[in-house]
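Trainee: Attaching a predicted model along with its sequence, questions to come.
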Amino acid sequence: MAIFQITSENKVKKAKIKKFRNEKELQKLFERNLEEIFGIRFLASEFVTTHGGRIDTLGLDEDGSPVIIEYKEGEKDNVINQGLFYLDWLVDHKGDFELLVQKKLGPNVKVNWDSPRLILVAQSYNEYDIYAVNRISENIELKKYILYDNNVLFVENVVLPGKKSGTKKSRKTTIVYKEYTVEDHLSNKSEKIKDIFRELQERILKLDEKINEKALKHYIAYELDRNFCEIVIQANALKIYLDISKNDLVDPKNIAEDCTEVGHWATGDCVFKVTSLEEIDYAMSLIKQSYEGKL
């Protein structure tokens, strides 16, 4: 992707691509900015496994899922298989990971083992990398970066062919994941609540084709690289959590409440309820603010 710098004469100048000196420089930059780039809390670098391997980066995402990050600055052809090996190891050694979380983040932080993630970070991927990841596992993500002059870093998701949000593929790893669907959350709910949810779901997904819908155990999340909205489907209402500060939210009707000091499963900082189709327009005006904050 071409990036252009606007000069003082209102001209544009194409930014030149440059490279990191080595893979370690790439890794250190991402680790120091892990939460800003991916919404992942940093736990450890070069984590030594019981079989003598070294996991590049370990983290915990905003949904409480364990995350392994492996970097590929040059041609490291075994990074996918190596990452899968570490992912299997991690699930077999949950106690080691949970002790690390308690040490780094505190004893009250919960780990969600339903869907551990493997993120691969590289400047480019060949067709064999993309084919392999598309076939092997839903829980592997490819991230592409480009470093430009003036220290501009561009990071994007690599869209895998045939992969759709919310669908699961057969896997060749030994890990068994707990799967949840939107229909699980709608089960036994009234037709009124289902209609409200479907309308809101459609409106959210229309904001951007890159939005991913994730059905988790306690809520349904909507994300770009990071969550911007979570929905808890209750018997008589939709509870909407937004990943934006109450102080930054323009809310003329003042329906959103700060929930940072209140225990809740979702990742958002403020919450409000939707109880009718007539409330969706206003709800979307709040949701869009959280979405735009993640662009």
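Mentor: Looks like it arrived, so ask away.

Trainee: CA only for contacts and neighbour counts going forward, please
Mentor: OK.

Trainee: Do you have the helices of the stretch 151-295 of the chain handy? List them.
Mentor: For the stretch 151-295 of the chain, the helices defined by DSSP state H, counting those that start in this stretch cover 182-186, 191-205, 280-292.

Trainee: Could you export those as JSON lines, including distance to D114 and mean neighbour count?
Mentor: Formatted as JSON lines, the helices of the stretch 151-295 of the chain follow (distance: least, CA to CA, whole Å; neighbours: other CA atoms under 10 Å):
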{"stretch": "helix 182-186", "distance to D114": "15", "mean neighbour count": "15"}
{"stretch": "helix 191-205", "distance to D114": "23", "mean neighbour count": "16"}
{"stretch": "helix 280-292", "distance to D114": "25", "mean neighbour count": "17"}
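
Trainee: what's the closest of these to N236?
Mentor: When the helices of the stretch 151-295 of the chain are compared by CA to CA, helix 191-205 sits nearest N236, at 6.6 Å.

Trainee: angle of that closest one against helix 280-292?
Mentor: Following axes from the mean of the first three to the mean of the last three CA atoms, to 10 degrees, one obtains 40 degrees for the angle between helix 191-205 and helix 280-292.

Trainee: Excluding its own residues, what touches helix 191-205? List them.
Mentor: Helix 191-205 has contacts (CA atoms under 8 Å, 6 or more residues apart in numbering) with 186, 211-212, 233, 235-238, 275-277, 280, 284, 287.

Trainee: A further structure is provided below for comparison with the first:
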Amino acid sequence: MQDVRLFSTKNGVAEVAPRLAEAERHVQDLVEAHMETLLGVRFLASEYHTGPVHGGRIDTLGLDENGVPAVVEYKRGTDPGVINQGLYYLAWLRDHQEEFRNLVRVRLGASQAAQVTWSAPRLICVAGGFTRYDLHAVREHRRAIDLVRYRFYGDDLFGLETVASVAGRRLSRAGGKCAGQGRSGRQSGRMLELRAALDEVLLGLGEDVTRIERRTYRAYQRLRNFACVCPPRRTKLLVYLKVNPEQVDLVPGFTRDVRGLGHHGTGDLEVELRSERELERAQELLRLSYAAE
């Protein structure tokens, strides 16, 4: 974002200068009001008290679209303590799982509370800038951490840039267990090979891509999911993308509008893959979904 120059094309061309918020709270209020759109995280609580022992307040608590708990911390500018502060609250969160589940139950309902997954709770730091030491630290801590730089432009534009993203328990690019893999003896070897090829393509879209394993699907995300892959069926793979079906020429047996239809994972466009050739055919859709997130 620091290298991006933004221009208004009203009455000619004029550069719109980036700026920081006047106060940290302005960023927090904006993100909390639109958290699901901006971060893919459902809002649970603001300025959450961690009790007399820890004696602190978590800026924002949320639950991401994969059912993973999220701590969000904000800084107006560059603050060398933001990661350590966030990790402190992440440790509190791991020690207070039942308290967090109760909060989810109150805010989102019992079914969502039952699906909370604790494999790798997330820390999302939203700040005006980060140092090279911050970028190094997120890779050393081995926790699920996203560093997100913000900027305001003019009176009504707001930008977010993910400058570092690390999954707490990311599997190797070569593979690893996924939902449904225990049934591989009853699955086509060809479909398992196709899933591995798809995995390589999705992870190869950018260094900021992380992979999250859920019981019923595998999610690929930047800040938010951009692709969800269901366990292989006998003859096909189903992939769900964050692409507007109205912007795609739908082809029966290949792409389908699933808005309003129940399915595992997230995304409004279903892509059905049966071969490596169809994977090649789908790559533009995969890139489009990646770019949208």
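Mentor: Perfect, I can see it now. In this text the structure is predicted, and so the values were computed from the model without any measurement.

Trainee: Assuming the best superposition, what's their TM-score?
Mentor: TM-score of the superposed chains, computed with TM-score structural alignment, normalised by the length of structure 2, equals 0.81; 279 aligned residues with a CA RMSD of 3.0 Å.

Trainee: And the helices of the stretch 151-295 of structure 1: which comes nearest L105 of structure 1?
Mentor: Closest approach to L105 of structure 1 among the helices of the stretch 151-295 of structure 1 (CA to CA): helix 280-292, 25.5 Å.

Trainee: separation between the counterpart of D199 of structure 2 in structure 1 and Y222 of structure 1?
Mentor: Taking TM-score structural alignment, D199 of structure 2 has Q201 as its aligned residue in structure 1. From Q201 of structure 1 across to Y222 of structure 1, the span is 9 Å (CA to CA, to the nearest Å).

Trainee: and if you look at G64 of structure 1?
Mentor: G64 of structure 1 is 15 Å from Y222 of structure 1, by CA to CA.

Trainee: export the helices of the stretch 151-295 of structure 1 to JSON lines and tack on distance to F20 of structure 1?
Mentor: Output for the helices of the stretch 151-295 of structure 1, formatted as JSON lines (distance: least, CA to CA, whole Å):
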{"stretch": "helix 182-186", "distance to F20 of structure 1": "42"}
{"stretch": "helix 191-205", "distance to F20 of structure 1": "36"}
{"stretch": "helix 280-292", "distance to F20 of structure 1": "30"}
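
Trainee: List the residues that contact the nearest residue to A114 of structure 2 once chain neighbours are set aside.
Mentor: Spatial nearest neighbour of A114 of structure 2, chain neighbours left out: R101 (7.8 Å); criterion: CA to CA, 6 or more residues apart in numbering. Listed by CA under 8 Å, 6+ apart, the contact partners of R101 of structure 2 are A113, A114, V116.

Trainee: Type out the PyMOL command that picks the buried ones from these.
Mentor: The following PyMOL line selects those of the contacts of R101 of structure 2 that are buried, judged by 16 or more other CA atoms under 10 Å:
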select buried, resi 113+116
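
Trainee: and in structure 1, which of the contacts of R101 of structure 2 remain?
Mentor: Counting by both residues aligned by TM-score structural alignment, their matches' CA atoms under 8 Å, structure 1 reproduces these contacts from the contacts of R101 of structure 2: V116.

Trainee: Closest one of the contacts of R101 of structure 2 to L63 of structure 2?
Mentor: If you rank the contacts of R101 of structure 2 by distance to L63 of structure 2 using CA to CA, V116 comes first, at 8.1 Å.

Trainee: Strands of the stretch 51-200 of structure 2, start to end?
Mentor: 57-64, 69-78, 122-129, 144-153, 157-166 (DSSP state E, counting those that start in this stretch).

Trainee: nearest to L135 of structure 2, of these?
Mentor: In terms of CA to CA, the element of the strands of the stretch 51-200 of structure 2 nearest to L135 of structure 2 is strand 157-166, at 6.5 Å.

Trainee: Of all the residues in the closest one, which ones are buried?
Mentor: By neighbour count, with 16+ other CA under 10 Å as the criterion, the buried positions of strand 157-166 of structure 2 are L160, T162, A164, S165, V166.

Trainee: Kindly report the same for stretch 255-268 of structure 2.
Mentor: For stretch 255-268 of structure 2, burial by neighbour count (16+ other CA under 10 Å) applies to T255, R256, D257, H264, G265, T266, G267, D268.

Trainee: Contact partners for the last one?
Mentor: Same thing as D268 of structure 2. Shown in contact with D268 of structure 2 (CA under 8 Å, 6+ apart): Y240, L241, K242, V243, N244, P245, D257, V258, R259.

Trainee: Return the subset of these lying in strands.
Mentor: Among the contacts of D268 of structure 2, the residues falling in strands (DSSP state E) are Y240, L241, D257.

Trainee: If we ignore the residues flanking it in sequence, what's nearest F20 of structure 1?
Mentor: F20 of structure 1's closest residue in space is L26 (CA to CA, 6+ apart), at 6.1 Å.
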